[in-house]
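S.K.: Next come a sequence and a model predicted from it.
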Amino acid sequence: MTPHHVLQRRTFVAAALGSAMLGSAWGSRYPDKPIKLVLPVSPGSAIDATARRLGPVLEGPLGQALVVENKPGSAGLIATAQLVRSAADGYTLAIVASTHCITPHLYKASFHPVQDVQPVVALTSGPLILVVHASLPARDVQQFVSYARSLPEKQSVAMGNPGNGTPLHIASALMALKGGFKALHVAYKGIGAYSTDLAGGQVMAGFLPWVAAAPLIKAGQVRALGVSTLKRLSAMPEVPTLAESGLPGFEVDGWLALIAPKGTPTAIVQRLNAEFNNALRAPEFERFVADSGGAVIGGTVTDCESLFQRDFTEYGRLIAQAGIKAD
């Protein structure tokens, strides 16, 4: 090896060690002030409730408060754009939903949802329930598929959703594609009006989160046929997943995840990942999530990065195939 190459190697090793020491030192003194947690929703929403439940659990281990800042609007694009523009120092974070990987396929975004953020940890899973109006003869997924296939195209089964591009709309579109039937997708302005019309039979089927579906199921207004995730719901274990009901590979999950600005030091990202993983396993938080019909996810930074890449790619393909457009 020439003296020049020896010098280059020594310089590289010194730089790598210096960088590692700097990152370690940065991570060890982080955080030394409150952390802002930007949310793409208004107070009172599921994301807001999750953030405010996690905050007190994390304040002790982190030694600093998590300060929630609600930034609703533009289907979450405003909040995420603020996060992307923030300093990559670990003091501005955001919680996003799976719509983070859907919305940029439908609306013009100033950022790339995978390349311009640093996924930190997947927080919770949000299974969706396929329900049909009680007047429908279908008692299971295959009976519903057969019923939907039997209808003339001009009388396609009406499947509601709370808005174009929502996970509930995506689930219905995937259901129609995998089931091989035509559906009339009826978009509402929010979950309230949609749930009311589903209960009243103005639309005959659709997906609902557990908290919205449970009272309608209990009242006998709708019937639960399947779960959108790969695991059954602990609150109603007798209802099978769609994947085990003749639609292999069916998976739509309304997950929540923590993100940081791209370029946030690895030591800080790993510290946040570790602390949030611990907080997710706090008994009171696990109970809160279970009562909401969800499940805790957790996992590594790499797990979360893979989730973002997979869903962005798969949802983009589905949106194109189903011809889903923005409102």
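M.R.: Here it is on my side, so go on. Note that this is a predicted model, so its numbers are computed, not measured.

S.K.: okay, CA-based contacts and neighbour counts for the rest of this
M.R.: Will do.

S.K.: For residue 265, give me its contacts.
M.R.: Contacts for residue 265 were tallied using Cα atoms under 8 Å, 6 or more residues apart in numbering; they are 23, 27, 88-90.

S.K.: want to throw those residues into a markdown table with distance to residue 188, secondary structure and neighbour count?
M.R.: As requested, those are exported to a markdown table (distance: Cα to Cα, whole Å; DSSP: H, G, I helix; E, B strand; the rest coil; neighbours: other Cα atoms under 10 Å):
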| residue | distance to residue 188 | secondary structure | neighbour count |
| --- | --- | --- | --- |
| 23 | 48 | helix | 15 |
| 27 | 46 | helix | 19 |
| 88 | 38 | coil | 19 |
| 89 | 40 | coil | 18 |
| 90 | 37 | coil | 23 |
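
S.K.: need these in TSV with distance to residue 49, can you?
M.R.: Below are the contacts of residue 265 laid out as TSV (distance: Cα to Cα, whole Å):
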residue	distance to residue 49
23	33
27	28
88	26
89	25
90	22
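
S.K.: One more to weigh against that first structure:
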Amino acid sequence: MNQSHSFQRREFVMAAFGSTVLGAAWGSTYPDRPVKIVVPVQPGSAVDATARRLAPVLEDSLGQPLVIDNRPGSAGLIATTQLVRSPADGYTLAMVASTHCITPHLYKASFHPVNDVQPIVALTSGPLVFVVHTAVPAKDVRQFVAYARSRPESQSVTMGNSGNGTPIHIAGALMSLKAGFNPLHVAYKGLGAYSTDLAGGQIEAGFLPLVAAAPLIKGGQVRALGVSTLKRLAALPEVPTLAESGFSGFDVDSWVALIAPKGTPLTIVERLNDAFNKALRTPEIQRFIAEGGGDVIGGSAKACENLFQREFAEYGRLIADAGIKAE
């Protein structure tokens, strides 16, 4: 080896060693100031509620305040775009939902949902409940499908959703495609207004997360006809799954995960992953998630990345099969 190559090799090794030491030192002092979590929805939504419930538990673990920054709009694009443009120092994170792997199939996004972010941990998953307003003459899914098919095109049954590109939108479009009826899909800007109109009868049917559906079911405003995942809900044991109701293989859920900007040091990724996994194991957080009909996921950053890869590919197929377009 000549002297020039020997010198270059020493320079490379020293630089790599210095980078490793810097990353380790950075991670050992992290965090030393408040950490911001960007949330892609309005206050009061399920994702926002998850972030706010986790925050005080994580503050005890991380030793710094967690600041929730709500950035709703464009089916999550606004929040995630802000995240990917932020410094990769662990002080700006984002809590994303299933829309993270859906929206880029429907809208022009400036980022790739797997390659351009650093997954930290998958947090929770939960089913959706298919409900109808009590004025709809259907006691089960088959009766609803017959009712929807019987309507003339000028009076199509109305199905709402909380926004284009949401799992609620995908579930509704997939159901109508498989059942062979053409509803009028009404997109709202958020879960609140959509739930209100569903309860009031302005919308006849649609999917809701359990936490939003439960009070409406209990209050007699809507009737639960089906569950969007392959397993029945403990909170609604008498309500069959869509798969049981003639929609073989129907399985759409809504999950929540934590991401950081691409390039975030591994020591910080591991620190955050450990803190969030510990928070997910606390009785208060497990009780909160169970009350909303959800399941704890947890696990490694790599497992979260694998989830993103699977979901991005699967939603791409669903959207293509259902012919779903951005509206």
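M.R.: In hand now; what should we look at? Keep in mind it's a predicted model, so treat the numbers as computed, not measured.

S.K.: before we move on, back to that, looking at the contacts of residue 265 of structure 1, which one is closest to residue 313 of structure 1?
M.R.: residue 88 (25.6 Å; Cα to Cα).

S.K.: next SSE after the strand or helix carrying residue 47 of structure 2?
M.R.: Using DSSP states H and E, the secondary-structure element containing residue 47 of structure 2 is helix 46-62. Note on helix 46-62 of structure 2: by DSSP H and E, the next helix or strand toward the C-terminus is strand 66-70.

S.K.: Go through the helix holding residue 47 of structure 2 and flag the buried ones.
M.R.: Of the residues in helix 46-62 of structure 2, 46-48, 50-52, 54-55, 57-58, 62 count as buried by neighbour count, 16 or more other Cα atoms under 10 Å.

S.K.: Stretch 132-144 of structure 1 now?
M.R.: Buried residues in stretch 132-144 of structure 1, defined by neighbour count with 16+ other Cα under 10 Å: 132-134, 138, 140-142, 144.

S.K.: go on, stretch 239-246 of structure 1?
M.R.: 239-245.

S.K.: Quick check: of these, which lies closest to residue 309 of structure 1?
M.R.: residue 243 (21.5 Å).

S.K.: What does the closest one correspond to in structure 2?
M.R.: Per TM-score structural alignment, the equivalent position to residue 243 of structure 1 in structure 2 is residue 243.

S.K.: Would you confirm that that match contacts residue 225?
M.R.: No - judged on Cα atoms under 8 Å, residue 243 of structure 2 makes no contact with residue 225 at a distance of 12.0 Å.

S.K.: related to what we said a few turns ago, check the buried residues of stretch 239-246 of structure 1 and tell me the two furthest apart.
M.R.: 239 and 243 (11.8 Å).

S.K.: between the buried residues of helix 46-62 of structure 2, which is nearest residue 316 of structure 2?
M.R.: residue 47 (22.6 Å).

S.K.: quick one: the helix holding residue 47 of structure 2 to structure 1 mean distance?
M.R.: On superposition with structure 1, the mean distance recorded for helix 46-62 of structure 2 (mean Cα distance after the TM-score superposition for structure 1) is 1.7 Å.

S.K.: what's next to that helix, contact-wise?
M.R.: 31, 37, 39, 41-43, 65-66, 68, 70, 95-97, 211, 256, 275-276, 279, 285.
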